[in-house]
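A.B. asks: coordinates for the following, if possible.
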Amino acid sequence: MSDPTSTHRSLHDRHADVLPDWLSLYYDRPLELTHGEGRHVWDADGNRYLDFFGGILTTMTAHALPEVTKAVSEQAGRIIHTSTLYLSRPMVELAERIAALSGIPDARVFFTTSGTEANDAALLLATSYRRSNQILAMRNSYHGRSFTTVGITGNRSWSPTSLSPLQTLYLHGGIRHSGPFAHLSDAEFVDACVADLRDMLNQTSRGVAALIAEPVQGVGGFTAPPDGLYAAFREVLREHGILWISDEVQTGWGRTGDHFWGWQAHGGSGAPDMLTFAKGIGNGMAIGGVVARAEVMNCLDANSISTFGGSPVTMAAANANLAYLLEHDLQGNARRVGGLLIERLRAATAGLDSVRDVRGRGLMIGIELTDAATAGLVLEAARERGLLIGKGGLDGNVLRIAPPLSLTVAEAEEGAALLEAALHQAPPQPSRPSRTPQPAREV
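C.D. replies: Predicted coordinates for the structure are as follows:
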């Protein structure tokens, strides 16, 4: 009798037998990735791929970065777990660094194990501080898979229930190229969105707790408003005492190139009251967190701990990863190589009927296609050529490109050429009748 673990197909069968059917897998023949190095990964069959998605924007610096693996190994050899009931030097050191980098005055940092948990904690702080369960969120947004974060997610494909402990009010502005204000100039677009915000606040029954917004909508297809929108929103929020939470789970740590945090593109009236982070800072280790003004962070009047948030091993990994990112100016590399990559992709897609838009900042680039079926075909064709990319957007028709921030010029050129070939292989698909969206299947 053959070993049931010996074939790729049997692993897929075993996955289906014991894991939820809504836990999606990419590709018709799902990949088992076994190891990585730099910007490349290998599957169980020995095939090598250029990684342009980084485990959903999470492998931020590089696969198997020696500085991170060494830090993890050394810390694991000392002690793996303590909890927040005890002092932790790695946790304090990382909190000091992040507080200083955040731009938030008198900042406090609380560590979690994911972006979902970070946003959940930020919502707890905001609703407790403001004594209100009303939250402003953006249309087409995504903030996580917990009960509360699903309740503030404005993308129908990622919101499996309408039940929520929060009353969420959705605003215009997250998508520049569609919706009722798409035809306006950038300045007029901002003015119209601010007027929409004022009108929304005039109609609420009680004080709103906070606005939570992604500076660039990640799962939503790397869409963004004109620079300055959230600064303009901030002025209105201040008039009402409403907090601003910047969801930096995907945009933080220099990925957008021009700025270390996504909110900084909006300048104006200063830092948000809170920002949330996760993904890239751990380079694959499970870490997230909230940075908030001390007044907001300390508003809870009950005891709390985190069993796994601030784990010594994840803190050691994040400290080493952040040090590498800063010392090697990976933000600058994202700006330079990302700028080259997006121009290369725009040239490669010019004249293709299947491509509606190429957009992005730094190493956070989206290619919007005509339909989801075409996006699926391109995803498969890119994999066949040795390139891994992601997919998102309201209708699942946006290719998401977010490689590690250490991407080289040669690798950017190689990836662009592979993606160009994949796009030419997959023509637009015939339009199909609309149907009820299926449960979320990506992040």
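A.B. asks: going forward, measure contacts between C-alpha atoms and count neighbours the same way
C.D. replies: OK.
A.B. asks: Ala16: how many residues sit nearby?
C.D. replies: Neighbourhood size, Ala16 [other CA atoms under 10 Å]: 12.
A.B. asks: next one: Leu340
C.D. replies: 16.
A.B. asks: can you verify it is assigned to a helix?
C.D. replies: Yes: under DSSP: H, G, I helix; E, B strand; the rest coil, Leu340 sits within a helix.
A.B. asks: any idea how far it is from Ala334?
C.D. replies: Separation of Leu340 from Ala334 (CA to CA, to the nearest Å): 10 Å.
A.B. asks: just the helices in this protein please.
C.D. replies: Under the criterion DSSP state H, the chain carries helices at the ranges 8-18, 54-57, 66-78, 89-102, 115-130, 147-150, 186-202, 229-240, 294-297, 312-327, 330-349, 372-384, 409-425.
A.B. asks: what sits up against the last one?
C.D. replies: Applying CA atoms under 8 Å, 6 or more residues apart in numbering, the contact partners of helix 409-425 are 50, 52, 337, 340-341, 344-345, 348-349, 352, 354, 378-379, 381-382, 385-387.
A.B. asks: contacting residues for the residue nearest to Ala224 when sequence neighbours are not counted?
C.D. replies: Distances taken as CA to CA, 6 or more residues apart in numbering put Val216 closest to Ala224, at 4.7 Å, once the chain neighbours are dropped. Contacts for Val216 were tallied using CA under 8 Å, 6+ apart; they are 174, 222-225, 251, 262.
A.B. asks: here is a second sequence; please produce its structure as well for comparison:
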Amino acid sequence: MSGLYERHRAVSPEWLALYYRHPVELTHGEGRYVWDADGNRYLDFFGGILTTMTAHALPEVTKAVAEQAGRIIHSSTLYLNRPMVELAERIAALSGIPDARVFFTTSGTEANDTALLLATAYRGSNQILAMRNSYHGRSFSTVSITGNQAWSPTSLSPLQTLYVHGGVRSRGPYAELSDERFIEACVADLEDLLGHTRVPAALIAEPVQGVGGFTSPPDGLFAAFRQVLDRHGVLWISDEVQTGWGRTGDHFWGWQAHAEHGPPDILTFAKGIGNGMSVGGVVARAEVMNCLDANSISTFGGSPVTMAASLANLSYLLERDLQGNARRVGGLLIERLRSVAAASPAVREVRGRGLMIGIELVRPGTDEADPEAAAAVLEAARAGGLLIGKGGGHHTSVLRIAPPLTLTVAEAEEGAAILADALHAAA
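C.D. replies: So this is what the prediction gives:
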């Protein structure tokens, strides 16, 4: 492995992050497990950053990919594409957005970039509201609206971004308030902000902040925001790149926890829909989607092969109620992890919903983030046969747990036991 690592370093940017002191090469996977080049097996609790959503080497998906690749791999959006139309029809119906139109991209970054283009063109404004601690991608426009310093490498921007309170429930100036008062304070902050600026094009928000450490506001915050946004003519973009397709267990989309005033104007998705294939997209009501007055295509968005994979994966997760499995098994896993955390003074909070769980680590006896402890637990978990992620604001002190949605109770118990040992070893 050291030889491949040295080759990687010789040709890759220094800012291209790798996990672990001795990086691992994953060679194959099956179900919820993956193997490295040395033959070690790991229980995968991160799924390629929430992208292998259903299972590794899922037969239904691999079969669909092989069959489509045997017919035609690529054509571009300049030609009619049956798998793309069929998937767009299904996503439009599932989105909850009336008169929905769907545009496919190759990533979540590109999907959010497209959403920003639509919103700014529709509203004639280059101002964007975003949430503090947020992450929306690595393009020039999306890093400029990312409210997380660790993932925003430049202050230069084509947009003027204003940041709103509310994405992090247990930290910040409103942390000690009740949920009801927290929402009231965040709404008041939004109203005050809008009173001191030109009307923005849109608010973009993750219902659960992914890179930010799986933080989320109380249910109903974005419904309360929506009343203010509608009054000012500001669009709502829900970034569902990590929350979509039932991962939170309680809902198919993250926005549905805030559904009192209906769906967002624009919804973005990516990651899990292709179960590892490069798929992203945007859903918007027709009036917004059709506002562009110039030609546009996507060379690789909507590729027949990625669409075939996504159709097979979507059918699999709906027919087997993987949202329900995320709710049931995820609920058990969260409770098990909270029991484990009770014995560790380094754990500040175990949070999340469904199979989207964060464990925030601090220096014992303080509220101070402890990124060194998070790195140590990541290493110890790998040594024990478990792959997890990390994130959480500038200090990267949150363990991110997001297994494939087919996770079994036995595998949840196995992973929790490894994490318990890893927390103990790191301490």
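A.B. asks: highest neighbour count among the contacts of Val216 of the first structure?
C.D. replies: Thr251 (31 neighbours).
A.B. asks: just tell me what that one corresponds to in the second structure.
C.D. replies: Using TM-score structural alignment to pair residues, one finds that Thr251 of the first structure aligns to Thr243 in the second structure.
A.B. asks: from Pro207 of the second structure, how far off is the closest residue to its match other than its chain neighbours?
C.D. replies: Closest residue to Thr243 of the second structure apart from its sequence neighbours, by CA to CA, 6+ apart: Gly254 at 5.5 Å. Using CA to CA, Gly254 of the second structure is found at 5 Å from Pro207 of the second structure.
A.B. asks: just Pro98 of the second structure next, same as before
C.D. replies: Applying CA to CA, the value for Pro98 of the second structure to Pro207 of the second structure is 20 Å.
A.B. asks: looking at the two, which one has more neighbours?
C.D. replies: Each of Pro98 of the second structure and Pro207 has its neighbours counted (other CA under 10 Å); Pro207 has more, 28 against 14.
A.B. asks: show me what the more buried one aligns to in the first structure.
C.D. replies: In the first structure, Pro207 of the second structure lines up with Pro215, judged by TM-score structural alignment.
A.B. asks: find me the equivalent region of stretch 285-299 of the first structure in the second structure.
C.D. replies: With TM-score structural alignment as the criterion, stretch 285-299 of the first structure aligns to 277-291.
A.B. asks: okay, which residue is most central for the second structure?
C.D. replies: Nearest residue to the geometric centre of the second structure (CA atoms, centre = their mean): Gln242, 2.1 Å.
A.B. asks: just checking, that one touches Thr268?
C.D. replies: No: look at Gln242 of the second structure against Thr268 with CA atoms under 8 Å: they stay out of range, at 9.8 Å.
A.B. asks: what's stretch 44-63 of the first structure aligned against in the second structure?
C.D. replies: Aligned using TM-score structural alignment, stretch 44-63 of the first structure spans residues 37-56 in the second structure.
A.B. asks: list the buried residues for that stretch?
C.D. replies: By neighbour count with 16 or more other CA atoms under 10 Å, stretch 37-56 of the second structure contains the buried residues 41-56.
A.B. asks: and which of these is nearest His28 of the second structure?
C.D. replies: His56 (8.3 Å; CA to CA).
A.B. asks: ends of stretch 316-325 of the second structure, what's the gap?
C.D. replies: 13 Å.
A.B. asks: got it, and stretch 338-345 of the second structure?
C.D. replies: 12 Å.
A.B. asks: need the residues touching each of Gly254 and Pro207 of the second structure.
C.D. replies: Joint contacts of Gly254 of the second structure and Pro207 (CA under 8 Å, 6+ apart) are 240, 243.
A.B. asks: residues touching stretch 229-244 of the second structure, excluding its own?
C.D. replies: By CA under 8 Å, 6+ apart, stretch 229-244 of the second structure touches 50, 108, 112, 115, 119, 123, 136, 199-208, 210, 226, 252-255, 264-272, 280.
A.B. asks: which of those fall in strands?
C.D. replies: Among the contacts of stretch 229-244 of the second structure, the ones falling in strands (DSSP state E) are 202-205, 266-269, 280.
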